[in-house]
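> have a look at this prediction, sequence included:
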Amino acid sequence: MAIPRQLPNAITVARIPLAVLSLILLLLGGMLGDSNLALRWTAAIIFVVGMSTDWVDGYLARRHDIVSDFGKLWDPIADKFLTGAGFIGLAILGEVWWWMVVIILIREWGITVHRLMIANEHVVAAAWMGKIKTVVQAIALSWALLPFWLLIGVQAFSVVSLVLMSLAVLLTIASGIDYVVAQVRGARAAR
């Protein structure tokens, strides 16, 4: 069965408004506190659904042989909108340290700006380490957004959150270094 050629790209772009909606609900829920966890749950579920679409759009594009330069460029950008909104929202609520968020955002948007600057020359698809980094960020954010502290207690929840966020920061730094090294090697080989 054939699918519309633009469906994977439409799914990719849909992550951007999902990021905004998730952030708004997270912050509204945070302002209301534990008295209204429905907003927190909703924000978390929207985030999880949004991150799940990252797999769906890629699968559809590869399965139906409709991979596009638009998708290669915008898929990681949409991911960064969604994860960035999650990190910023949690930092605003005081649930993640700002220094972690700043490191992640500098790496994410620095590489995104570079990709956009060289898009006329060639499109840089996400490398394997960048994909692993995105998965770990998604897991860390999903854990932190879902109010699991109600089930396991605040202390256990905080320890798991710290471990997952620390791993996300380390992989973000490592994948950023990997990207820069690959770009430098590619530039040297092109000369």
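The structure has been received and is ready for your questions. Numbers count the residues shown, from 1 in each chain.

> CA atoms for contacts and neighbours, from now on please.
OK.

> quick one: the helix or strand containing residue 41 to chain centroid distance?
Assessed by DSSP states H and E, residue 41 sits inside helix 37-63. Offset of helix 37-63 from its chain centre (Cα atoms, centre = their mean, to the nearest Å): 10 Å.

> against that first model, consider the following:
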Amino acid sequence: MTGVPASATGGSGRPVPGGKLGAAAVDQASLWNIANILTMVRLLLVPGFVVLMLMDGGYDPVWRAWAWAAFAVAMITDVFDGHLARTYNLVTDFGKIADPIADKAIMGAALICLSYLGDLPWWVTAVILGRELGVTLLRFVVIRYGVIPASRGGKMKTLAQGTAVGMYILALTGGLATMRFWVMAVAVVLTVVTGLDYVRQAIVLRRRGLAAQRSSAAVEESAR
């Protein structure tokens, strides 16, 4: 079943010239595209990652290495599914919802596990997760006025967070353990700074949207 609307087939089940068969077919057939499958894999990795992280009390270097591998795969699929979706026009409603959930689920699981095991202060986890949830809610609040685009700072923040959390998952010692502290410090700073920038963008976007609405209302009023 293709789900092609009758308007696109002229009621005969066959595509008509100029119809929107292509777009409709893509929308209907794209749920199981490669981008969505990678997103699903990332979601399935979350419980597996948690199990690996907490095996044998959570401090066995071997299990931690396997947990790092699962986390790394999740981070890599995060890069590729978005790229594939944009490049090959595989963007779907499912992907729009599931992709950010998968991102926050794997990062949240890693941060909570690390704090639970005492490797990372709880306030760091609270700051990062609070920022991520806050920005997500902010996007929904102002979506009627427009979309807040991903910034370069946001991408740097994601890279810093992924690198820092990955280093904490591994059982590092000596100089590498000290290095991961500073990488996490950079990640926290970027998390706060980019979060504040999103708030600024949301305020500007809302003001512009309200101004446009008032201008449109004034034009309609004068035309009466």
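Perfect, thanks for sending it. Computed from a predicted structure; not experimentally measured.

> about what we covered before: show the subsequent helix or strand relative to the helix holding residue 41 of structure 1.
helix 69-92.

> what do we get in structure 2 for residue 175 of structure 1?
Aligned counterpart of residue 175 of structure 1 in structure 2: residue 194 (TM-score structural alignment).

> so what's that match up against?
Listed by Cα atoms under 8 Å, 6 or more residues apart in numbering, the contact partners of residue 194 of structure 2 are 153-154, 157.

> apply 10 Å and report the result again.
131, 135, 151-157, 188, 200 (Cα atoms under 10 Å, 6 or more residues apart in numbering).

> mind listing what's buried in the helix holding residue 41 of structure 1?
37, 39-48, 50-51, 53-54, 57-58, 60-61 (16 or more other Cα atoms under 10 Å).

> dump the contacts of residue 194 of structure 2 to CSV, plus distance to residue 173 of structure 2.
Formatted as CSV, the contacts of residue 194 of structure 2 follow (distance: Cα to Cα, whole Å):
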residue, distance to residue 173 of structure 2
131, 29
135, 34
151, 34
152, 32
153, 30
154, 29
155, 28
156, 26
157, 24
188, 21
200, 40
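
> could you report the distance from the residue most central in space within structure 1 to residue 10 of structure 1?
Geometric centre of structure 1, nearest residue: residue 83, 3.3 Å, by Cα atoms, centre = their mean. Noted for residue 83 of structure 1: a distance of 18 Å to residue 10 of structure 1, by Cα to Cα, to the nearest Å.

> now swap in residue 58 of structure 1 and tell me
For residue 58 of structure 1, the distance to residue 10 of structure 1 - Cα to Cα - is 12 Å.

> quick one: common contacting residues for the two?
With Cα under 10 Å, 6+ apart, residue 58 of structure 1 and residue 10 have common neighbours residue 71.

> quick revisit: check which helix or strand the match of residue 175 of structure 1 maps to.
Per DSSP H and E: helix 175-223 holds residue 194 of structure 2.

> contacting residues around the aligned partner of residue 85 of structure 1 in structure 2?
Aligned by TM-score structural alignment, residue 85 of structure 1 pairs with residue 109 of structure 2. Residues in contact with residue 109 of structure 2 (Cα under 10 Å, 6+ apart) are 46-47, 49-50, 53, 71.

> counterpart of residue 138 of structure 1 in structure 2?
Using TM-score structural alignment, residue 138 of structure 1 sits opposite residue 162 in structure 2.

> shouldn't its match be in contact with residue 71?
Yes: under the criterion of Cα atoms under 10 Å, residue 162 of structure 2 makes contact with residue 71 at 8.8 Å.
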